[in-house]
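Engineer: can't give you the sequence, but here's the structure:
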């Protein structure tokens, strides 16, 4: 049994911003497993009739923790060895090394039993122990050679407090895991990446409302883009993610569809060899080709235009097919439209088209303000001045050609 000391004190670890609740704490260990190349994460626990946990562990089939680099992985803090990993940076949540201490949120000690492949292919297994009251020290014990086994790590928690079986088996915990890991599981579905809770697979598909895969050939480069619309807010959202070899994130960029408050929760993941040697730079000057590529590359700019067109099309489809009908139903319930059904039908179509073109115009929660606006629209329609509505809207927002034409068609019909 060997005792090792990390390069920081227990007090400093506790003050560094550890997870604030059990859900965030447990997600650290799940991410650590995926960071290690795992495709299976098992959350297993046993409890008595009162829900008190008798045993609780999180296991994975990843590469394990190489004992030769233990001082780099467990010995450093806020400077984790994983930052240089070839794995995908955008899901490496434990890069600063705080994840291993997350257990202190709900347990007094934590044990890792890890199996890894040595230089000669021999499988080696050993145990790591950290105690809540002595976080800067970790103990290594039980080194052995194993056969008929596989690599991976089992993290078990002892002397548990403020955590029960009811919390781990409840819908709230499952919803949190779906929100936090659903996007990752979806992107890695071909690898069959899964999370299990007491042997039951986590079903995350309910948080995905729409997906589409689009392929682009731009210059000499091929790009595969996967658009996802989520049914609710998720851990990572409203970004274009640019991925190179092994889906390693090279860059990310905010989409321009974040500020309309219409519940258009989306992400776009773009995979291409183009991003194998791509590095964003602070200034907007081209770099020499032999040193890589940056955001000034013509193919990157063309790709952004194509991606923005894709998301814009998806947003319009979402608003027209779902959100506009919800708005009309809400207005009907609030008594926004006039009493005459014949007048209301034409006015509803106009309101729907305006909402599709520029949602923010109709997003006030003040009933009187909305009634006034809809009333003015109605006056313009009944006085045969509907054509002026386009001018009014364009004074506060830029309309696309197709939006302008659709509005004019609706006014003519109304």
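Structural biologist: It's in. Predicted model only: the values in this text are computed from it and were never measured.
Engineer: going forward, measure contacts and count neighbours with C-alpha atoms only.
Structural biologist: OK.
Engineer: quick one, strands of the protein?
Structural biologist: 2-5, 40-47, 53-60, 107-117, 123-131, 137-146, 152-160, 194-197, 200-201, 208-218, 221-230, 239-243, 249-254, 265-271 (DSSP state E).
Engineer: what would those look like in JSON lines with distance to residue 374 and mean neighbour count?
Structural biologist: Formatted as JSON lines, the strands of the chain follow (distance: least, CA to CA, whole Å; neighbours: other CA atoms under 10 Å):
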{"stretch": "strand 2-5", "distance to residue 374": "68", "mean neighbour count": "12"}
{"stretch": "strand 40-47", "distance to residue 374": "53", "mean neighbour count": "19"}
{"stretch": "strand 53-60", "distance to residue 374": "56", "mean neighbour count": "19"}
{"stretch": "strand 107-117", "distance to residue 374": "58", "mean neighbour count": "21"}
{"stretch": "strand 123-131", "distance to residue 374": "64", "mean neighbour count": "20"}
{"stretch": "strand 137-146", "distance to residue 374": "67", "mean neighbour count": "15"}
{"stretch": "strand 152-160", "distance to residue 374": "58", "mean neighbour count": "21"}
{"stretch": "strand 194-197", "distance to residue 374": "49", "mean neighbour count": "20"}
{"stretch": "strand 200-201", "distance to residue 374": "49", "mean neighbour count": "12"}
{"stretch": "strand 208-218", "distance to residue 374": "31", "mean neighbour count": "13"}
{"stretch": "strand 221-230", "distance to residue 374": "30", "mean neighbour count": "19"}
{"stretch": "strand 239-243", "distance to residue 374": "35", "mean neighbour count": "23"}
{"stretch": "strand 249-254", "distance to residue 374": "34", "mean neighbour count": "17"}
{"stretch": "strand 265-271", "distance to residue 374": "28", "mean neighbour count": "23"}
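Engineer: Structure two is appended below for comparative analysis:
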């Protein structure tokens, strides 16, 4: 049966024009996990020249119910702004873009066919859906069997006329998928989640710089226990960024939110996994500033939660310090090569040392001050610091920095201590 969706093929490509083949393949994997799959398989073959001859993505999720087919293949996002809105911002489920995400295959293939098995009212059914690049706003669907003798659901999407090479898969796409899914696979490791490519599980250990698990934070007043695992990643986690993941006693994520060190402009990519019985019936919808009295205490305003976040922040600052110290040294080396640092005479080396150490401390406290600057802006910023350091009132430097960017309490204290204010 032919079906026409409510946006033109050109319109679909326009909405999805920022996608590339790496992001598109990731989208099919997310679709599988969104369908409650725990295993995604990518299988491909190639010819002697390395060009892919076949490519398919399979999952063991609940399949595509033909009763809801229009919702799955009828894109309801009508603008780029809507495309960027995340469903369930604070949960890792429903990560994919639903209908429109299924059409991203046009970035690497000319045709896609979905073969799916699903359960409806105790009966297993299977069907096929096909879409071609020339008509992304049209899909052909056929319900093949309305009483399949199986108890296994799932979906396989096969692509044809593929513009990908074996080299692209191995050198570009697989590394991208490692960075895209490392945090998600780690989050669901105890639940057996996996991505298998040509029979080999996708690993991400090479993307880990620092890994520490078995940390225990115990709130003394109620003896509440939080089990914590920390990971620092080598590469960006793409749109996921750095987050805290809150997990109940069954090992299921119930909530996630950005860490306090997220978007600090220092390439410190990290994830914190926190497991506790305390999150079994936690009300994450409440604000930590909510003064209203709750009927039960498991909210962000509870003493246990505030204690936990304080301990997590202390852990992150401790873990981040050697990272920033290393990068502050690299910053000075870069500024030397770029000619950003002023020239000092032999008798002025103490002033140079004072400037360099101050730049390092400021970077370690607030690296965002050093991001996105042109060479001229870097020179102006460094010379301003140099002038203020050698003025009669070094406190002016603190006030200038505080006026540029909002400092947290710990950062203010550290900078004031360094400047001996």
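Structural biologist: Perfect, I can see it now. It should be emphasised that the depicted structure is a prediction, and the values quoted were computed from it without experimental measurement.
Engineer: Superpose the two chains and report the TM-score.
Structural biologist: After superposition, the two chains reach a TM-score (TM-score structural alignment, normalised by the length of the first structure) of 0.74; 385 aligned residues with a CA RMSD of 4.2 Å.
Engineer: how many neighbours does the aligned residue in the first structure for residue 94 of the second structure have?
Structural biologist: By TM-score structural alignment, residue 94 of the second structure lines up with residue 92 in the first structure. Neighbours of residue 92 of the first structure under the rule other CA atoms under 10 Å: 19.
Engineer: Repeat that for residue 47 of the second structure.
Structural biologist: 11.
Engineer: what does residue 335 of the first structure give?
Structural biologist: 12.
Engineer: Next: residue 273 of the first structure.
Structural biologist: 15.
Engineer: do you know how far it is from residue 218 of the first structure?
Structural biologist: 12 Å (CA to CA, to the nearest Å).
Engineer: just residue 9 of the first structure next, same as before
Structural biologist: From residue 9 of the first structure over to residue 218 of the first structure (counting by CA to CA), the distance is 52 Å.
Engineer: Check residue 224 of the first structure too.
Structural biologist: Counting by CA to CA, the gap from residue 224 of the first structure to residue 218 of the first structure is 11 Å.
Engineer: Residue 289 of the first structure now?
Structural biologist: Distance, residue 289 of the first structure to residue 218 of the first structure, using CA to CA: 17 Å.
Engineer: cool, and residue 235 of the first structure?
Structural biologist: For residue 235 of the first structure relative to residue 218 of the first structure (CA to CA), the value is 31 Å.
Engineer: buried set for stretch 401-414 of the second structure?
Structural biologist: residue 401 (16 or more other CA atoms under 10 Å).
Engineer: Between its first and last residues, how far does it reach?
Structural biologist: 13 Å.
Engineer: Then stretch 250-263 of the second structure?
Structural biologist: Stretch 250-263 of the second structure end-to-end distance (CA to CA) = 31 Å.
Engineer: got the contact list for that stretch?
Structural biologist: 90-92, 187-188, 190-191, 241-248, 269, 275, 279, 284, 313, 316 (CA atoms under 8 Å, 6 or more residues apart in numbering).
Engineer: So what's the residue count around residue 247 of the first structure?
Structural biologist: 23.
Engineer: got it, and residue 240 of the second structure?
Structural biologist: Neighbours of residue 240 of the second structure (other CA under 10 Å): 14.
Engineer: Next: residue 365 of the first structure.
Structural biologist: 8.
Engineer: Ok, residue 73 of the first structure next?
Structural biologist: Around residue 73 of the first structure there are 21 residues (other CA under 10 Å).
Engineer: now residue 296 of the second structure
Structural biologist: So residue 296 of the second structure, with other CA under 10 Å, has 10 neighbours.
Engineer: do residue 199 of the second structure as well
Structural biologist: Residue 199 of the second structure, neighbours per other CA under 10 Å, totals 10.
Engineer: residue contacts, it?
Structural biologist: Residue 199 of the second structure sits in contact with 41, 43, where contact means CA under 8 Å, 6+ apart.
Engineer: Looking at the first structure, name the residue matched to it.
Structural biologist: In the first structure, residue 199 of the second structure lands on residue 199 (TM-score structural alignment).
Engineer: Just put the strands of the first structure in a markdown table and tack on distance to residue 388 of the first structure.
Structural biologist: Output for the strands of the first structure, formatted as a markdown table (distance: least, CA to CA, whole Å):
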| stretch | distance to residue 388 of the first structure |
| --- | --- |
| strand 2-5 | 74 |
| strand 40-47 | 60 |
| strand 53-60 | 63 |
| strand 107-117 | 66 |
| strand 123-131 | 71 |
| strand 137-146 | 73 |
| strand 152-160 | 67 |
| strand 194-197 | 55 |
| strand 200-201 | 56 |
| strand 208-218 | 36 |
| strand 221-230 | 35 |
| strand 239-243 | 37 |
| strand 249-254 | 35 |
| strand 265-271 | 33 |
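Engineer: so which of the ones you listed gets nearest residue 284 of the first structure?
Structural biologist: strand 249-254 (14.9 Å; CA to CA).
Engineer: how big is the angle separating that closest one from strand 265-271?
Structural biologist: 150 degrees (axes from the mean of the first three to the mean of the last three CA atoms, to 10 degrees).
Engineer: Strand 249-254 of the first structure: average distance to aligned residues in the second structure?
Structural biologist: Strand 249-254 of the first structure differs from its equivalent in the second structure by a mean of 3.8 Å after superposition (mean CA distance after the TM-score superposition for the first structure).
Engineer: Kind regards, and thank you for your time.
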